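Asker: fold the following.
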Amino acid sequence: MADPRTTDKTICGGSNVDISQIRSQFPYLDRCVFLNHAGVSPLPSSVADAMRSYLDDIELHATAYEKQWWKREDDLRDYLAKLLNCDRSEIAITKNTSEGISFIANGIAWKPQDNVIISNVEFPANVYPWLALERKGVEIRFAREREDGRITLEDVAALADAGTRVIALSLVEYASGFRIPAEEIGEFCRSRGILFVLDVFQAAGALDVDVKDLRADAVACAFHKWLMGPEGIGFLYIRKDVMASIDVLEWGWKSVTVPYTSFDYKLEPKPDASRYECGTLNTCGIYGAAAALELCLQASIDNVESRIIELTDWLCNELSKRGCKVFSPRASGEKSGIVSFVHPSKPACQIVRELAERNVIAVERAGRVRVAPHYYNTYEDLVQLLDCVSS
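Answerer: Here you go, the predicted model:
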């Protein structure tokens, strides 16, 4: 594969977004190479500035401009609808991925001997909300990751039966970087009346997440990974056709059709997904999340994905040349922004430590080095990692 560093100027796909312009939003790049966007991403300056603008507003003007706060909330819902290819009425704003999944898990009317299928390599956010249902007599079944890092439709389907109510998986597995065959699994679920729930935290902001194409009934996510937004804010998508089957878990004044009353209380849930928002939202987080989505949508998610896949393809090829074993499945449709690899002689923790000594940030997961470059990373960034691996 030819070394493309000489053309490392713009996002792939014909975008006119300049990588150097995007990189200028990250002051820390003067000090290190950050390759852990599958963890907690640094905030772009535009996101931090947006959050500061809200804090300055409420400090200096109290609630004089609160209508602008409501507008930013509307903007966020519109941006999320565009990102996911859904209607804004299907979006609820949450605190994090765990809360969104919990709303689904606890909102279903379970019966004894019902079962849920998850994988044995899920991030805990997509495990514990389901395991807690065992107290209600719900069986949790684990589809096991294969030795090559894949989870197939066949693996999942073999566990399903008449009692299967939910299949809940990550679109991209956090340790391996494997992108599951979500479209196939979603179609399998839809044809059998099984609810298909996706944790898209390792995909949104890096890959195209079209809930219609994925055949997803519910999608949960937060902002502080690939979307490069603040912590403490997330979102939940629930398909209109299944919303009535997911009861409201937390009731509050924002859950109902008439939030302001003259003491004439009526427990009537809103007709859309905002029924799952029980009270005042994280306005500062909304400002940051909206700014993060503006940055993402301006670049175009198709271009972002193309850039990330090109970077990681090149990296996988170069790692293999150096004798490293790339664990992440890299066939068409399986790729993500995560590259998981094993060094031929050094343990992952040592590689990560040596990288940190050179101000290159990566992590160890499942005994492997996990690298997660974003679209603003450059080939020169990856060369610094490769130099350490080769030393």
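
Asker: from here on, contacts and neighbour counts on C-alpha atoms
Answerer: Noted.

Asker: what residues does residue 246 make contact with?
Answerer: Shown in contact with residue 246 (Cα atoms under 8 Å, 6 or more residues apart in numbering): 103-104, 107-109.

Asker: tell me the secondary structure for it?
Answerer: Secondary structure, DSSP: H, G, I helix; E, B strand; the rest coil: residue 246 is coil.

Asker: distance check, it against residue 290.
Answerer: To residue 290, residue 246 is 27 Å away according to Cα to Cα, to the nearest Å.

Asker: give me the buried positions along the helix ranked longest in the chain.
Answerer: Longest helix in the chain, counting residues (DSSP state H): helix 301-321. In terms of neighbour count (16 or more other Cα atoms under 10 Å), helix 301-321 has its buried residues at 301-309, 311-316, 318-319.

Asker: same for it, what does it pack against?
Answerer: Judged by 3 or more Cα pairs under 8 Å, 6 or more residues apart in numbering; DSSP states H and E, the packing partners of helix 301-321 are strand 325-326, helix 379-390.

Asker: residue 159 reaches residue 115, doesn't it?
Answerer: No: judged on Cα atoms under 8 Å, residue 159 makes no contact with residue 115 at a distance of 9.7 Å.

Asker: now do the shared contacts for those two.
Answerer: Joint contacts of residue 159 and residue 115 (Cα under 8 Å, 6+ apart) are residue 141.

Asker: give me the more crowded residue out of those two.
Answerer: Neighbours per residue (other Cα atoms under 10 Å) separate residue 159 from residue 115, with residue 115 holding more: 24 against 15.

Asker: which residues touch the more buried one?
Answerer: 138-141, 163-166.

Asker: now with 6 Å, please.
Answerer: Applying Cα atoms under 6 Å, 6 or more residues apart in numbering to residue 115 gives the contacts 138-140, 163-165.

Asker: just the helices from this protein, written as ranges.
Answerer: 19-23, 45-61, 66-84, 97-107, 128-131, 153-157, 182-192, 211-214, 240-243, 283-299, 301-321, 348-357, 379-390.

Asker: now the other sequence, so there's something to compare against:
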Amino acid sequence: MTLPADIADEFPVNGECLYLNHAAVAPWPERARKAVAEFAAENTALGASHYPQWVKVEQRLKRNLEALIDAPQGSVALVKNTSEALSFVAEGIDWQAGDVVVISDQEFPSNRIVWEALKPRGVQVIEVSLPWDDPECELLAAIAQKPRLLSISAIQYASGLLLDLVRIGEACRENGVLFCVDAIQAVGALPFSVQAIDADFAMADGHKWLLGPEGLGFFYVRPTVMEQLRVIEHGWHMIDEMGNYDRKDWALATDARRFECGSPNMLAAHALAASTGLLLDVGMDKVATQLVTNVLYLQELLSDQDAVFVNPLLNQRPSGILTFHFWDKDNVKLHKLLMEAGVICAHRGGGIRFSPHFHTTEEVLNDAADVLDYLLEAV
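Answerer: Model (predicted):
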């Protein structure tokens, strides 16, 4: 792929290393670095003199995130991370003994532990499998039993399996089941619409496909279910009349700001506003098309090396994740050698996980495959 010069210049990482780890922690674009550097310089010289301008950046970030997930204005809160947002749901629902939560048996710990922690309240967690011949079938069967809530990752972190969220969302609505989506491996990689999938809750960190820093993410709450969540954190920022420090009585903010209890992470907001702005400038359809092209190209290169791919549905349901292994090799050692050789990737799901983004160049992909080919002789 040949990127336009203005986009290629945003990602110096492609000239510095072979970075295939966006499903873990992504490198920032140049505009995010500049935004943070300018914010730091301003803060050093002027303190919070221009705080109203910082608030505008925070608001721009929210509008960017709402656009990226097709959410109504005011339905997105800024949170520390996906785990915090999942905890807001898990701790905010008025659970009754005997309530059931359905998840899959492939979830990242964040989307398992928060539900298992409800066991003392009598909440049962049911894990179902995601069979390759019909990944949603067992989820749909579990939904038909009318659990209280289903929580699922849009894309499974280890295999890269992309689920049919529209199908799942329709089943949840028909059965009166709350629908929660861990969207961290989807938003910023593929087009994503909370309205199209009929989600009640969705969340993601900014440090993966959104190309931002750790420590800042989003929490979407469908406006019509917002009152069903008890607010579990309180402070000056989450009240309706924020900024009126003399008023003694208070009420919750009427929108998702009620989930933002205190002072915002303005430093990270500047970076994430810049990186999400870049994604919107490029357009998520273009981002997704090139990302999928990169992943399928890598799959082709690795097929020539007899790699075994964890996700047999990748061609039908492409995502940004390509996980593979070799039957006769020490895959843990191979991952270690790849990292030492400058191929930045992860060991997940019993194999090696490559996760390029839309900006990853063909040269990086070719070089990574060449390094892998060379190292196969050493394991």
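
Asker: related to what we said a few turns ago, output the contacts of residue 246 of structure 1 as TSV; include the columns distance to residue 172 of structure 1 and neighbour count.
Answerer: Output for the contacts of residue 246 of structure 1, formatted as TSV (distance: Cα to Cα, whole Å; neighbours: other Cα atoms under 10 Å):
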residue	distance to residue 172 of structure 1	neighbour count
103	21	20
104	20	25
107	25	17
108	25	16
109	28	9
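
Asker: output the residues you listed as a markdown table; include the columns distance to residue 91 of structure 1.
Answerer: Formatted as a markdown table, the contacts of residue 246 of structure 1 follow (distance: Cα to Cα, whole Å):
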| residue | distance to residue 91 of structure 1 |
| --- | --- |
| 103 | 13 |
| 104 | 13 |
| 107 | 16 |
| 108 | 18 |
| 109 | 21 |
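
Asker: closest one to residue 213 of structure 1 out of those, please.
Answerer: The closest of the contacts of residue 246 of structure 1 to residue 213 of structure 1 turns out to be residue 104 (Cα to Cα; 20.6 Å).

Asker: what does that closest one align to in structure 2?
Answerer: Matched by TM-score structural alignment, residue 104 of structure 1 corresponds to residue 89 in structure 2.

Asker: then residue 52 of structure 1?
Answerer: Counting by TM-score structural alignment, residue 52 of structure 1 corresponds to residue 37 in structure 2.

Asker: swap in residue 374 of structure 1?
Answerer: Residue 374 of structure 1 maps onto residue 357 in structure 2, by TM-score structural alignment.

Asker: now residue 268 of structure 1
Answerer: That one, residue 268 of structure 1, aligns with residue 251 by TM-score structural alignment.

Asker: what count of nearby residues applies to its match?
Answerer: 11.

Asker: quick one on the thing from earlier: any chance of the helices of structure 1 in TSV, with distance to residue 8 of structure 1 too?
Answerer: Listed next are the helices of structure 1 as TSV, based on distance: least, Cα to Cα, whole Å:
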stretch	distance to residue 8 of structure 1
helix 19-23	8
helix 45-61	22
helix 66-84	26
helix 97-107	34
helix 128-131	42
helix 153-157	38
helix 182-192	32
helix 211-214	31
helix 240-243	43
helix 283-299	16
helix 301-321	10
helix 348-357	23
helix 379-390	7
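
Asker: so which of those is nearest residue 90 of structure 1?
Answerer: helix 240-243 (6.2 Å).

Asker: okay, the closest one sits on what stretch of structure 2?
Answerer: So helix 240-243 of structure 1 sits over residues 223-226 in structure 2, by TM-score structural alignment.

Asker: from residue 127 of structure 2, how far out is the counterpart of residue 327 of structure 1 in structure 2?
Answerer: Counting by TM-score structural alignment, residue 327 of structure 1 lines up with residue 310 in structure 2. Note on residue 310 of structure 2: its distance to residue 127 of structure 2, by Cα to Cα, is 20 Å.

Asker: and the two? Which one has more around it.
Answerer: residue 310 (20 against 17).

Asker: so how much does the top strand by length along structure 1 differ from structure 2 once superposed?
Answerer: Among the segments of structure 1 that qualify as a strand by DSSP state E, the longest is strand 164-170. Here strand 164-170 of structure 1, set against structure 2 after superposition, deviates by a mean of 0.6 Å using mean Cα distance after the TM-score superposition for structure 1.

Asker: got a list of contacts for that strand?
Answerer: 114-118, 194-200.

Asker: and of these, the nearest to residue 255 of structure 1?
Answerer: Distances from residue 255 of structure 1 to these, taken by Cα to Cα, are shortest for residue 197, at 22.3 Å.

Asker: counterpart of the closest one in structure 2?
Answerer: In structure 2, residue 197 of structure 1 lands on residue 180 (TM-score structural alignment).

Asker: now residue 77 of structure 1
Answerer: By TM-score structural alignment, residue 77 of structure 1 lines up with residue 62.

Asker: what is the burial count for its match?
Answerer: Neighbours around residue 62 of structure 2, by other Cα under 10 Å: 23.

Asker: can you redo the helices and strands packed on helix 301-321 of structure 1 as TSV with mean neighbour count?
Answerer: As requested, those are exported to TSV (neighbours: other Cα atoms under 10 Å):
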stretch	mean neighbour count
strand 325-326	18
helix 379-390	16
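
Asker: neighbours of the match of residue 374 of structure 1, how many?
Answerer: 27.

Asker: got it, and residue 265 of structure 2?
Answerer: 14.

Asker: the nearest residue to the match of residue 374 of structure 1 once chain neighbours are set aside and residue 142 of structure 2: what is the separation?
Answerer: Spatial nearest neighbour of residue 357 of structure 2, excluding adjacent residues (Cα to Cα, 6 or more residues apart in numbering): residue 291 at 5.3 Å. Residue 291 of structure 2 is 33 Å from residue 142 of structure 2, where distance means Cα to Cα.
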